[in-house]
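# sequence and predicted model, in that order:
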Amino acid sequence: MNFKEIENNSRIREIGSIYRRLDNSDWRIEVKLDPRQKKESFSISQLTALARRRVLNAVDNHNPAGYKSSITIGDTTQWEHRQIGECPITSVAKQGDRHQWSFCFESNDIVYYLPQIELARVLFFHYAYLSRLAMIPGGLSEEFDIQENEAEKYAKVNILPTSSLPKYVRESLELRRLLAWVLLDKDARRSFESISSYQLKEGSDVGNYRRWSFRFDPPVLNHVSLKLCGHFDRDRRAFFVYEIHDVKNLVHTGPEQIEFFDPGFRTPMSAKGVGAESNPRSAEQPLIDDEELPKNEGKDLIFQLPSINFSFSNPTYTTRTGMGNRLSSRTPDTSEAEESQNLEKLEFSTDERTIRGQLPSAVFNVLEDHSDDLHHYIHRFEAFAEMVEVLQDKGCVILESAIKKLPAMAGFSKFLMTDGNPRCLAFRLLRIRGQNFVLLEVDTSDSKTKLSTLLLKQPSTDFDWKKELYLLEKLLVKSSLVWPKKYLDEIFPSHYDRIPHPRTNSFNKTFLEPHSIRRWADRLYSYLN
């Protein structure tokens, strides 16, 4: 990521107070860089990218600064609010941001000083929209209407027509799951809304500005594990945190199933001969202009940031629904090729889109969700699983069984269902009469696409299924859910078959009558002989 008006290899030394002009609602945050330079603040929309000792506009290779540490949190209600200047590490206590707030707690006989804005950055500030909303009292209620059914562990989140929630957040499973946690986990929401409460209570008006030392109440975070890097003083047994890299075992105490109702969403219905829309483009060289706003049109450019690895111990299942269907169409953008060739000359804004904006829009890609959520998708393959059970009754032995997500690929969309959830593939390695076969079934219940069950005969005893199946999955995504015949002819010559499915109910494509399942199994079994 390269920011305008910043020298190459600039390292973030200090992160100070948040402020705004009294006649303006746009908040900024004080940031001191090394080497010292004219630019000393960033828009609050850049919080996603701002961590102490991180290098901006890097030309050389830079390893993450600081000593690495891993901790498991006990009880955040016992954490103390202390200013950074109280840290026993002398060089830290003398910094210019010593009046900013940190959390102080002990773990493994080491006293940790965790800057509060760093924890909030990792938990909440993954995009400009939430960074701004956190500063507004009652902001969540103005954007979302929630209908919760506690008995069924279900909630419907209505995205209000006036909401400015970005399109890429609505489409992203990871960002949507994190937003659901903020909205529906009572403790997480209390923590998020404490940000604006502290701002109202402790912010002060000085001259033409309102200034505030960032502060909030943390979520409980019992048994959550963090991977950190920072300044460790062995003699004083003190650790000052620069950056959090991993958040593991986060708990969601809200509903298990969450439906986001998006009034602007239409389920796409692919037209014949029309390609799927591609994902936002990626780039490395364009500049981020921190002073300007993005236009309310065009695609988002993606800036890759050092990832924050997230995982929930009980990940929610979210869906996105809307008003009916729309015909999907995509016409070539004649300016796209020319624009791609000149990306290094362009400037982008990572703030929220607005009709007043002048620059193309860009977003930060930072969150990697490693939650174990495959159990949410097992129900999509109930009929397939029942058919395999019939094969077992006929003498087939199941050697391996798995459900996998199709690989995410930039420029292609079919690895996702239309509601934004991952498209999955069911895998069965089976043996009959000394010969191994693989069955592959892909979930296409969200569209009219019909993809037959694929039967593959193992071509050799030392065949690497893991490697070849991954390549097959990528080709499947690239071909918009068509089994790649050229690849199959090359790797499985005369050793593969595509077996059509029985007819399904148009309203529930995952359900089959028992007699249909038996006929499906009989037809497939005939190919094993």
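Structure received. Numbers count the residues shown, from 1 in each chain.

# rest of the way, CA atoms for contacts and neighbours
Fine.

# which parts of the stretch 351-500 of the chain are helices?
Secondary structure of the stretch 351-500 of the chain (DSSP state H, counting those that start in this stretch): helices at 382-393, 465-478, 485-491.

# go on, the chain?
Taking DSSP state H, the helices of the chain run over residues 90-93, 116-123, 128-133, 139-143, 167-171, 173-184, 186-202, 334-341, 382-393, 465-478, 485-491, 514-526.

# switch the ones you listed over to a markdown table; also include mean neighbour count and distance to residue 400.
Shown next, in a markdown table, are these (neighbours: other C-alpha atoms under 10 Å; distance: least, C-alpha to C-alpha, whole Å):
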| stretch | mean neighbour count | distance to residue 400 |
| --- | --- | --- |
| helix 90-93 | 14 | 54 |
| helix 116-123 | 21 | 37 |
| helix 128-133 | 20 | 43 |
| helix 139-143 | 15 | 46 |
| helix 167-171 | 17 | 33 |
| helix 173-184 | 21 | 28 |
| helix 186-202 | 19 | 39 |
| helix 334-341 | 10 | 44 |
| helix 382-393 | 18 | 12 |
| helix 465-478 | 15 | 11 |
| helix 485-491 | 12 | 21 |
| helix 514-526 | 16 | 18 |
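
# out of the helices of the stretch 351-500 of the chain, nearest to residue 171?
Distance to residue 171, taken as C-alpha to C-alpha, is lowest for helix 465-478 among the helices of the stretch 351-500 of the chain, at 17.9 Å.

# ok, second structure coming up, stack it against the first:
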Amino acid sequence: MRFKSRFSTSKATIPKRNHRPNNNQDASKKASDKVSTNEPGSDGDIPSADIGGGIQDHTDHSEEYASRFTAFNMMVQMLEEKYACTIIDSYTHELEQVGRSKCHLIDSGAKRTIRCVVVERNGHVNYLLEIDVTGLSKWISTKCVRQKDTHNWKEQFSRIKKGVVTKSLGWPTQEMDAMFGFKKHIGISHPKSVEGHPMGIPTESILDWAARVSGKL
């Protein structure tokens, strides 16, 4: 493809967070603002630029919002320790606005989040999904998605995140039926919450929760 006239492009650059800081490493350097429209430059030094729009943010906020999923993360840890599960991956994404809905926000104005943990058990890959219920008086069931073909998961997860907001913080059941098949995604209820408890769920109830989740994997 050729252009009739010359032009330049630029991108906003933010230093990448290092989850394992090393005191011997040099300070993060700001990336160059010179980019190509699609392919790297002829010398291989200029990175390509994404000139598309409307793409969901896939940034992992696991560390930033870890306190919102304390009980869930403890349950996942028990899956590893007591039920021979292997955690392949995990990440936390912010929910984005859909239409005029404000369900993606909590009372403080901060974004609500959703957490995904990829679990393998007996050779089968499963996705455990947990919706952030900060400030709500109700629990939303943990969702287990049984997935044979994982190639389209990134797109499917984006559709689920959008559907959760569209459903006013509920699982988009019909859309998930269409994506995965009937009974290929299962809701697993939480233990009963205790008012005033720091985590909302008693620690002794988390083991029972893990047992019920493992039975669906």
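Received it, and whenever you're ready, just let me know what you need. Since the structure is predicted, the reported quantities are computational estimates derived from the model, not experimental observations.

# quick one on the thing from earlier: mind checking which of the helices of structure 1 is nearest residue 230 of structure 1?
Residue 230 of structure 1 lies closest, by C-alpha to C-alpha, to one member of the helices of structure 1: helix 90-93, at 10.8 Å.

# in structure 2, what stretch matches the closest one?
Using TM-score structural alignment, helix 90-93 of structure 1 corresponds to no residues of structure 2.

# equivalent analysis for stretch 147-159 of structure 1, please.
Stretch 147-159 of structure 1 covers no residues of structure 2 once aligned (TM-score structural alignment).

# same deal with stretch 204-217 of structure 1?
Using TM-score structural alignment, stretch 204-217 of structure 1 finds no match anywhere in structure 2.

# next one: stretch 110-126 of structure 1
Under the criterion TM-score structural alignment, stretch 110-126 of structure 1 matches nothing in structure 2.

# and stretch 239-259 of structure 1, by the same measure?
Alignment of stretch 239-259 of structure 1 against structure 2: no match, by TM-score structural alignment.

# and residue 137 of structure 2, what pairs with it in structure 1?
So residue 137 of structure 2 corresponds to residue 448, using TM-score structural alignment.

# just to revisit the earlier point, any chance of the helices of structure 1 in JSON lines, plus distance to residue 308 of structure 1?
Formatted as JSON lines, those follow (distance: least, C-alpha to C-alpha, whole Å):
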{"stretch": "helix 90-93", "distance to residue 308 of structure 1": "24"}
{"stretch": "helix 116-123", "distance to residue 308 of structure 1": "7"}
{"stretch": "helix 128-133", "distance to residue 308 of structure 1": "16"}
{"stretch": "helix 139-143", "distance to residue 308 of structure 1": "24"}
{"stretch": "helix 167-171", "distance to residue 308 of structure 1": "16"}
{"stretch": "helix 173-184", "distance to residue 308 of structure 1": "12"}
{"stretch": "helix 186-202", "distance to residue 308 of structure 1": "18"}
{"stretch": "helix 334-341", "distance to residue 308 of structure 1": "28"}
{"stretch": "helix 382-393", "distance to residue 308 of structure 1": "34"}
{"stretch": "helix 465-478", "distance to residue 308 of structure 1": "25"}
{"stretch": "helix 485-491", "distance to residue 308 of structure 1": "36"}
{"stretch": "helix 514-526", "distance to residue 308 of structure 1": "44"}
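
# which of those helices sits closest to residue 371 of structure 1?
Among those, helix 173-184 sits nearest to residue 371 of structure 1 (C-alpha to C-alpha), with 9.5 Å.

# same for the closest one, what does it pack against?
Here helix 173-184 of structure 1 touches helix 167-171, helix 186-202, strand 317-321, strand 362-369, going by 3 or more C-alpha pairs under 8 Å, 6 or more residues apart in numbering; DSSP states H and E.

# in TSV, list the ones you listed along with distance to residue 401 of structure 1.
As requested, these are exported to TSV (distance: least, C-alpha to C-alpha, whole Å):
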stretch	distance to residue 401 of structure 1
helix 167-171	30
helix 186-202	37
strand 317-321	22
strand 362-369	24
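
# what sits against residue 92 of structure 2?
Taking C-alpha atoms under 8 Å, 6 or more residues apart in numbering as the criterion, residue 92 of structure 2 is in contact with 59-62, 65, 113-116.

# now with 10 Å, please.
For residue 92 of structure 2, the contacting residues are 58-66, 69, 113-117, 129-132, by C-alpha atoms under 10 Å, 6 or more residues apart in numbering.

# in PyMOL, select just the buried ones from the residues you listed.
The PyMOL command for the buried members of the contacts of residue 92 of structure 2 (criterion: 16 or more other C-alpha atoms under 10 Å) is given here:
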select buried, resi 62+65+69+113+114+115+116+117+129+130+131+132
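
# can you tell me which of the helices of structure 1 is nearest to residue 103 of structure 1?
Closest among the helices of structure 1, using C-alpha to C-alpha: helix 116-123, at 6.1 Å.

# how far is stretch 110-119 of structure 2 from where the chain is centred?
In terms of C-alpha atoms, centre = their mean, to the nearest Å, the gap separating the centre of stretch 110-119 of structure 2 from the centre of its chain is 4 Å.

# what do we get in structure 1 for residue 66 of structure 2?
Aligned counterpart of residue 66 of structure 2 in structure 1: residue 378 (TM-score structural alignment).

# nearest residue to its match other than its sequence neighbours?
Distance criterion C-alpha to C-alpha, 6 or more residues apart in numbering; nearest residue to residue 378 of structure 1, sequence neighbours excluded, is residue 403 at 7.4 Å.

# the one you found -> structure 2?
Matched by TM-score structural alignment, residue 403 of structure 1 corresponds to residue 92 in structure 2.

# any idea how far residue 182 of structure 2 is from its match?
26 Å (C-alpha to C-alpha, to the nearest Å).

# and if you look at residue 97 of structure 2?
From residue 97 of structure 2 across to residue 182 of structure 2, the span is 28 Å (C-alpha to C-alpha).
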